[in-house]
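In: coords please:
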Amino acid sequence: MKRLYNITLILLLLLFASAGASAQIRGVITDSLTHEPLMYITVQYEGKGVGGISNADGEYQVETRKGWNELTFSAIGYITKKVKFAPGTKVLNVALAPADVMLSEVVVKPKKEKYSRKNNPAVEFMKKVIEHKKALKLEENDFYQYQKYEKMKMSINDVTPEKMEKGIYKKFSFFKDQVEVSPKTNKMILPISIKETASRTIYRKSPKSEKTIIEGMNSNGIEEFFNTGDMLGTILTDVFSDVNIYDDDIRLLQRRFVSPIGRGAISFYKFYLMDTLMVDKQECVHLTFVPQNPQDFGFTGHLYVVKDSTYAVKKAVMNLPKKTGVNFVENLDIVQQFEQLPDSNWVLTDDDMTVELALMKGIQGLEVQRTTKYSDYKFDEIEPRLFRLKGSVIKEANMLAKSDEYWAKVRQVPLTKKESSMDVFMNRIEQIPGFKYVIFGAKALIENFVETGSKKHPSKFDFGPINTMITSNYVNGTRFRLSGMTTGNLHPHWSFSGYGAYGTRDKKWFYSGQAAYSFNKREYVLWEFPKHYLAFQYTYDVMSPMDKYLATDKDNMFVGWKWTTVDQMSYMRDATLTYELETNTGFSVKAMARHRNDQPAGMLQ
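Out: Just a heads-up that it's a prediction; the model follows:
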């Protein structure tokens, strides 16, 4: 969070003027039944050619002109509403009523306040969807493979004209050239990071094996200023993981959500039949769903299910209720589209996710967009040698060196003008006076290490952990420590680390050194997953009996803050030989041989 704050102080120096701006009218559109905000509601002046759509928060904004005094709000599944307003009106909130729908000669009226699963056509229909979902899973095939293109973009969110006209924003006018409109929220955003990944996924049913081969990777943005691997990309990939609605549970934002077609969906969600309509020339049943309890970890949204014997999901729209209370998440919007192949398999083709984050009051929010396209599905037998490749994720040796021609071919969604000019934008930011000091501070606070390299010459040795440099304890008094480690840029297998420390009260020097050999080629640090290494470490230091139970470094300054004084300690000499093995299946082995000698210190003397 600190990192984002420091980066924001420099990056959010936007200046953009609203040319020919006119008066605006804005508001929030909600469902009259669930009171949830409604996205994608069309707002327009009929016959004027002027209007807009509501965002993921149900918010809309349109201009007003003299003599225009009526707005029309419309969407499939809701009763169209025309609202007149007085001149000078600036805020107009609207509640839309769900339309009564006739399906299979049964009238469903979701306006009813009392929800019952018994004799509910929506529930009976969803039971059939859940019953048929296993047959639609790709895993029912003996083999499958597909190509995947993913674009992950992070942007400074909601860059309003008011924000652009204050303080240091005016000093860097080139920022306004990078601002664009978010296609999902209609807000002005400033892209600061973009990462593209092209991969191939292969699957074998028996013996079960699934592997992802990363064929190309391309990134640009603020993460390029950091040398500790693909930190930002790794964080985003973990937090905004792939969503498979055919799973019973969906892991997202590092939490578990109930899938709208999971086995527990009937008891977790309220379902409403809305309409029968055409989606990509296929007749579909439109359903809406909301959690029984809005504070539970579930979605609100829409399902479009093909009206035939397959009960396949053609399209899914999911968002996160605000009352869910997921930290930092203001809005989340997921849109998935499916397609039936000539061989009758149903496959995912499009998966778009947009998340708006608000870290804390007073700090500019972020928008993360993930655009994913799936193509080239095949179900032929796959050669066995590919499944013998080590690990579940295989990175091709030249994945970072793909040509522009390669990306033009695999990129199924063209980059926007601002995304294409990201490298130019970052070069200009780098020239801002003092920017390198901000990056230095951000690295120290967030990565807890300071690199000794540069963009052109990656770091071979890092100083850190930084949070262990100054601490205190009963025996040492104030304690100063300097630590460091070699990186994968020096050697992909050998790793050396250690520290030296001095206590001002007992006037003693302490030290530790470790030499390790990683059997796996590491990109940067020894503890990259999956770990497989042999290490020898020798340490002379002062310890307390409880230090061995700590999950972090005993000299972490935050661990040093204790409610009571720890005065029973010892001077320790420790020699340890460690072997550790991790596998991609979750199996791990750790063996250790140790010789340790302790001498009493503090109140034990």
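In: when you work out contacts or count neighbours from here on, use the C-alpha atoms and nothing else.
Out: OK.
In: please, where are all the helices along the stretch 301-450 of the chain?
Out: Using DSSP state H, counting those that start in this stretch, the helices assigned to the stretch 301-450 of the chain run over residues 404-410, 417-420, 422-430, 435-442.
In: going along the chain, name the helices of the stretch 51-200 of the chain.
Out: Counting by DSSP H, counting those that start in this stretch, the helices of the stretch 51-200 of the chain are 121-136, 161-164.
In: also this sequence, please, to line up against the first:
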Amino acid sequence: MKKNLFLLLFLFSFVAISQTKVGGVVLDDSGKPVAFANVLFKNSSEGTITNDNGRFYMESDNDYDVLIVSFIGYDTQEIPLTSRVSYNMEVVLKESTEQLDEVVVYSGKQSKKNNPAVEILKKIWAKKRENGVRKFKQYQYDKYEKIEFDLNTIDSALMESKIFRGLEFVFKDLDTSRITGKTYLPIFLNETFSKVHGDNLLDEEKEVVLGNKNSGFDNNQAIIAFVKDLYQNYDIYDNYLKFFDKSFTSPLSRTGVDTYNYVLRDSAFIEDKWCYNIVYYPRRKNELTFKGDFWVNDSTYAIKNINLEVTKSANINWVKEIYIEQDFDVVNDSVFLLKRDYMLSDFSFQKKEESRGIYGKRTTVYDNYVFDISKPKSFYRAEGNPFDPQILDRDSVFWKNSRLEALNKDEKGIYQLLDTLKTVPKFKTYYNLVSVLGSGYIEIDKWNLDIGDVYSIFGFNDAEGFRLRGGARTYFGQNDPWRLEGYMAYGFSDKKVKHGFSAKFLLDKKSRLIISGGNRRDIEQLGISLTSTNDVLGRSVASSAIFTVGANDRLTNINLSTFNLEIEPLTNFRIRLGSSFRTLSSALPDAFSLEYVDSESPTGISSEIKQFDLSTLLIYTPGKRTIGYGVERKDINDNYSTLLLNYTRGIDGFLESDFNYSKIQFSYTQPWQLGGFGRLFSTIEIGKTFGEVPLGLLNVVPGNQTLFSIYNTFPNLDFYEFVTDTYASVHLEHNFNGRLFSRIPLLRKWNLREIVGLRGVWGELSDENIALSAPTNIPLRAPNEKIYYEYSVGIGNIFKIFRIDFNFRGNYLDSPNARPFSVTGTFGFNF
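Out: You can find the predicted model right below:
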């Protein structure tokens, strides 16, 4: 979903006035751009550095008449500014010929030894856990955040294009970015005011949101979730800063000396505090790094001001610029507290200067710090899911008093602009296109109904042949207390109609007590997951894959009815009590059988399984963040772990149920952000079935005969190749995010990413269960002789959207039709 939303922002894209604005390029005397040159307004601490292409842009609220441009090894240039706005400047630096005695000159790659900047950096490391709110037992403060999205690089060609015909009024008031110098048009604004409470002794923090206000896509939960996920909190003192699912090495990191060059550029008084100014820039290209500078106090070694700009060569897609500024307030001689955090991202298909895109800007302001007021531990944990509809409906007086930074004229105009745009038919068409591609549903507002999802319309398998599916759901808003959803499908080969429907109701908002149920009658590829599911609406890729390896004929007719009761007594801890009744039979009996020995059948064999189950499911997702208070919420992060414990009790006799058994299953999934070494995704699963059950109720090791790379499956196993009643499996997949390829000159410019995987499973299958399913026409075998394992190597980010994996089977090569090697792939928009 997030990948689709990112694409949508580009489909849709087809500051107060400063006193001094400058922009241009810095070259050496041979005409080559000078990267990381220092650009500074004379007699000020306001400055920037040039990007990889030698370009810079800077503006100030103050009047300046001289610009200073310098770089180590070159003569410093002082350039008079004859007007308030000076764009397209071309500054030429000449190589320095002066010989300075007793001065160490740093150029190119800086030494890690005898470097005064590195010595200061070491003192920052020693003091970083003593700075800011960490100096106090408890803390609380006010936090105001605004997130804005703007169309950028607005020029006459865009304004006169057909896409904006009839919408020319939106260009009436355009402004220029103080970071990039590009014109922009605001299209979205989200404001949040909250109070943050923390306890360093308990290692707890809680944010209480008091007000939230949206413009633009105010009722589109999917888009808002995407925006929230883009901008998560970070601490510049951490070794790694996470943006867009990538870990960037912080310039204050303990590993920074291996990643960055540091130069002590200047020292000066800032608000009566003597500070050092240190410039940093990356040692190598194509790594996830920044360039910029920071001012640090000479006694506390606390950061007073820092700016970070992602280098253009960094291995990140669809983002042309990332710029961050943080300012800290001096409270007393030893306390520096974060005052303002500003982040700008320039999203674009290309990294060329002239390419159009979308700005994403987040400004966070902190104020009213209070310290050492303790609160009980229950305060941080008791209130699991607060719901206050007034948060979304605060009046203008509240926002006037709560904004710690006033809206500028452009931001004030967003609310009025979007209200006007929503009345324009052409804009509604564009908005609907964005919404459909992002959520997968076509909105019909007058009926409070969504049609879809559009991504499940077409399918193909051996039993149904070509397949069409259409569905709908109720949708009044993102906080709906109930939802009805269903679909119908038709297979052109078997000429049968299939369906699925569900209903869910939120009975209590605070405890999130939900009652749900549904029915599904369809054809499905079972055994895609070891941990069973009772989803009446979902459908696996394997059930509809057009291209498969070998015969895809082990499909099942399923008639499933469910009823569930779910509650969330503690934040991110859910308990679900459920019941289900299912009927299973082979969809292609000549190729695949689910028959089992049945002494009560006239033939001694039954081909249909009827089963009633009761289940208890415990799900714990520590660190998970969501938005919305309705029956369905949206996740806004993906770095949380998931622990799942499921107990199922099969009861025979009830509703003609066939088997009496018990099954217990546990799984643990954890993403690991390993700093500059990338991201590891891991899953462990174990399970056991007590009692005799046929093939349809056993645990099938998930094979994968499709051409798609699907996590948690074994791409070199056929469907039903291994069957178990006791199992343990592990899946590991690590994405280095280009760390290795970035060190290979011939591959560096391609920004490829290396992925490695290792997966294994061990299992047993009792003789009784084998005998019960003896009539089956496929061999029943478990990987009990030794652990079955596979490994893979992959290349990602091919042309920015493709990934290909080469998968190798480690053992059990004597199995009939064993596949020792396979190639799978996937595609999508990833940062």
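In: just put the helices of the stretch 51-200 of structure 1 in CSV and tack on mean neighbour count.
Out: Shown next, in CSV, are these (neighbours: other Cα atoms under 10 Å):
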stretch, mean neighbour count
helix 121-136, 17
helix 161-164, 15
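In: so can I have CSV of these showing distance to residue 589 of structure 1?
Out: Formatted as CSV, those follow (distance: least, Cα to Cα, whole Å):
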stretch, distance to residue 589 of structure 1
helix 121-136, 35
helix 161-164, 54
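In: compare these and give me the one nearest residue 376 of structure 1.
Out: helix 121-136 (17.9 Å; Cα to Cα).
In: so where is that closest one in structure 2?
Out: The counterpart of helix 121-136 of structure 1 in structure 2, counting by TM-score structural alignment, spans residues 116-131.
In: chain center to that stretch: distance?
Out: Distance, stretch centre to chain centre, for stretch 116-131 of structure 2: 32 Å (Cα atoms, centre = their mean, to the nearest Å).
In: same check on stretch 102-118 of structure 1?
Out: 37 Å.
In: and the helices of the stretch 51-200 of structure 1: which comes nearest residue 250 of structure 1?
Out: Comparing those by Cα to Cα, helix 121-136 comes nearest, at 15.2 Å.
In: one step back: residue 59 of structure 1: which of the helices of the stretch 301-450 of structure 1 is closest?
Out: By Cα to Cα (comparing all of those), the closest turns out to be helix 417-420, at 25.0 Å.
In: whereabouts in structure 2 does that closest one align?
Out: Going by TM-score structural alignment: helix 417-420 of structure 1 matches residues 409-412.
In: have a look at how far, on average, that stretch is from structure 1.
Out: Averaged over the aligned pairs, stretch 409-412 of structure 2 sits 2.0 Å from structure 1 after superposition, using mean Cα distance after the TM-score superposition for structure 1.
In: on that earlier part again, to residue 57 of structure 1, which of the helices of the stretch 51-200 of structure 1 lies closest?
Out: Closest among those, using Cα to Cα: helix 161-164, at 20.3 Å.
In: which other helices and strands does the closest one contact?
Out: Taking 3 or more Cα pairs under 8 Å, 6 or more residues apart in numbering; DSSP states H and E as contact, there are no helices or strands that helix 161-164 of structure 1 lies on.
In: what about it, how far off from structure 2?
Out: Mean for helix 161-164 of structure 1 is 3.5 Å (mean Cα distance after the TM-score superposition for structure 1).
In: on that earlier part again, let me have the helices of the stretch 301-450 of structure 1 in JSON lines, extended by distance to residue 84 of structure 1 and mean neighbour count.
Out: As requested, the helices of the stretch 301-450 of structure 1 are exported to JSON lines (distance: least, Cα to Cα, whole Å; neighbours: other Cα atoms under 10 Å):
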{"stretch": "helix 404-410", "distance to residue 84 of structure 1": "49", "mean neighbour count": "12"}
{"stretch": "helix 417-420", "distance to residue 84 of structure 1": "39", "mean neighbour count": "15"}
{"stretch": "helix 422-430", "distance to residue 84 of structure 1": "44", "mean neighbour count": "16"}
{"stretch": "helix 435-442", "distance to residue 84 of structure 1": "51", "mean neighbour count": "16"}
